[in-house]
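Peer 1: Sharing a model that was predicted from the sequence below.
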Amino acid sequence: MRIVKPVICAVSGYAVAGGLELSLLGDMRVAEEDAVFGVFSRRFGVPLIDGGTVRLQAIVGLGRALDMILTGRPVSAQEALSMGLANRVVPKGKALEEATKIAEQLVKFPQLCINRDRDSCYYAAFEAKSLEDGLRYEFDNGIGVVKEEGIAGAKRYAGGQGRSGNFKL
């Protein structure tokens, strides 16, 4: 499954087995401080069949993914943050609010650019045959954005927007 727009997942409570796999579809995961991730289905002989073995190791690395997949142990929100599985940890009851804030921020950015860069990341992670292939795809995928959005953005920056840490759009 290839999703073509950014997805931000809000994780509250347990994201285990299929719930973990569903959260892995997101580009980012915002977890509440008491959230738990895991492959609890390990205990019952139920395999991951919705992309968990592919996406988890791409996000956290092979060693950490195998630790979660083979042991079925619970992973706290803080540990998930430290391994890159969660992008942000927020107080209980605030995951959806934070995920919505992120989405509202993303929709303010030039959309062609954000979606092309996102696409290039996924190509590099899952399809590139070499570093050179990934770099070539990034260039070819992004060069058209320069005309459509990049020149106007560079002019805004040259005019002072974004300087001194002021990034208000």
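Peer 2: Sure, I can see it. Residues are numbered from 1 along each chain as shown.

Peer 1: going forward, measure contacts between C-alpha atoms and count neighbours the same way
Peer 2: Will do.

Peer 1: list the buried ones in the helix or strand that contains residue 120?
Peer 2: Residue 120 belongs to helix 111-126 when elements are defined using DSSP states H and E. For helix 111-126, the buried set under the neighbour-count rule, 16 or more other CA atoms under 10 Å, comprises 112-114, 116-124.

Peer 1: so what does that helix touch, helix or strand wise?
Peer 2: Using 3 or more CA pairs under 8 Å, 6 or more residues apart in numbering; DSSP states H and E, the elements in contact with helix 111-126 are helix 131-145.

Peer 1: Burial check on the residue nearest to residue 103 when sequence neighbours are not counted, number of neighbours?
Peer 2: Nearest non-adjacent residue to residue 103, counting by CA to CA, 6 or more residues apart in numbering: residue 8, 7.1 Å away. Number of residues near residue 8 (other CA atoms under 10 Å) recorded here: 21.

Peer 1: quick one: residue 8 and residue 30 touch, right?
Peer 2: Yes. When contacts are counted by CA atoms under 8 Å, residue 8 is listed as touching residue 30 (7.4 Å).

Peer 1: also this one, for the comparison:
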Amino acid sequence: MNNKLKTAIVETSHCAGCEVAIADMGESLLEMLEEKIELVYAPVFMSSRDFGEVDLALIIGSVKNDHDEEKIKETREKAEILVSFGACTNFGGIYAIGDMYGKEDQLKKAYKEVPSLKDGDIPDKDIPKITDEASPVSEYVDVDYKLPGCPPPPPLIKDFLTTLLESVK
């Protein structure tokens, strides 16, 4: 465990496709976890509430609310190397599609016009404040590496992680 890179996979507003791509690495992922990576935080893969300082953090998802912004700023403070992972994190991704309608129209569609809610109120308490647009992580924090794709293909993830692991040895 001593020589392993302490790694966190941190999620903001996302669809979980990037995590599926990571899991699709199959045996390559298992080998990295056995020999080179200590996964200390990854909500979609394991139960954990928080993490301390890490060598590597992969941020997945765009910034769509104030909670996302807080989370990435906290992660940047804790991570020696920060990677923006996938199209959402790098460009706004899928969440940016809603931006062409505006925040108010999105909230109206989600809470007022959806058939499963009768006379739904748009919540304004105890929820994160939604931003006007989905933003890439790099608008809020310094990013060390950017991995493209929606999601990044498993061979690209493997090559990237292999190169990164060799360079920090």
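Peer 2: Perfect, I can see it now. No experiment lies behind these values; they were computed from the predicted model shown.

Peer 1: Let me see the TM-score of these two.
Peer 2: Structural agreement between the overlaid chains, expressed as a TM-score with TM-score structural alignment, normalised by the length of structure 1, amounts to 0.24; 69 aligned residues with a CA RMSD of 5.2 Å.

Peer 1: Give the residues shared as contacts by residue 8 and residue 30 of structure 1.
Peer 2: Common neighbours of residue 8 of structure 1 and residue 30 are listed as residue 99 (criterion: CA atoms under 8 Å, 6 or more residues apart in numbering).

Peer 1: Residue 54 of structure 1 sits in which helix or strand?
Peer 2: If you go by DSSP H and E, residue 54 of structure 1 is part of helix 52-60.

Peer 1: quick one: the strands in structure 1?
Peer 2: Across structure 1, reading from the start of the chain, the strands by DSSP state E fall at 8-11, 14-16, 28-32, 36-38, 75-76, 88-90.

Peer 1: meant to ask about structure 2, not that
Peer 2: Residue ranges of the strands in structure 2, as given by DSSP E, are 5-11, 37-41, 54-60, 63-65, 79-85, 130-135, 145-147.

Peer 1: So which of the ones you listed is nearest residue 163 of structure 2?
Peer 2: The closest approach between residue 163 of structure 2 and any of the strands of structure 2, judged by CA to CA, belongs to strand 145-147 at 12.0 Å.

Peer 1: What is that closest one packed up against?
Peer 2: For strand 145-147 of structure 2, the contact count by 3+ CA pairs under 8 Å, 6+ apart identifies strand 79-85 as packing neighbours.

Peer 1: elements contacting the strand it packs on?
Peer 2: In terms of contacts (3+ CA pairs under 8 Å, 6+ apart), strand 79-85 of structure 2 is packed against strand 54-60, strand 145-147.

Peer 1: how about it: buried residues?
Peer 2: For strand 79-85 of structure 2, using 16+ other CA under 10 Å, the buried residues are 79, 81-85.

Peer 1: likewise stretch 161-169 of structure 2?
Peer 2: Those would be 161, 165, for stretch 161-169 of structure 2 by 16+ other CA under 10 Å.

Peer 1: Stretch 15-23 of structure 1 now?
Peer 2: For stretch 15-23 of structure 1, a neighbour-count test (16+ other CA under 10 Å) marks 15-21, 23 as buried.

Peer 1: Pick the one among those residues closest to residue 142 of structure 1.
Peer 2: When the buried residues of stretch 15-23 of structure 1 are compared for distance to residue 142 of structure 1, the smallest value, 27.6 Å, is given by residue 23; criterion: CA to CA.

Peer 1: list the contacts for that closest one?
Peer 2: 9, 11, 15, 29.

Peer 1: quick one, helices of structure 2?
Peer 2: For structure 2, the helices defined by DSSP state H cover 17-23, 27-35, 66-78, 87-91, 93-96, 103-111, 154-167.

Peer 1: right, and the ones you listed - which one's nearest residue 5 of structure 2?
Peer 2: Comparing the helices of structure 2 against residue 5 of structure 2 with CA to CA, the closest turns out to be helix 154-167 (7.9 Å).

Peer 1: and the closest one, what other elements does it pack with?
Peer 2: When contacts are defined as 3+ CA pairs under 8 Å, 6+ apart, helix 154-167 of structure 2 sits against helix 17-23.

Peer 1: how about the helices of structure 2 in a markdown table, adding distance to residue 10 of structure 2?
Peer 2: A markdown table is the format used below for the helices of structure 2 (distance: least, CA to CA, whole Å):
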| stretch | distance to residue 10 of structure 2 |
| --- | --- |
| helix 17-23 | 10 |
| helix 27-35 | 17 |
| helix 66-78 | 8 |
| helix 87-91 | 11 |
| helix 93-96 | 16 |
| helix 103-111 | 25 |
| helix 154-167 | 16 |
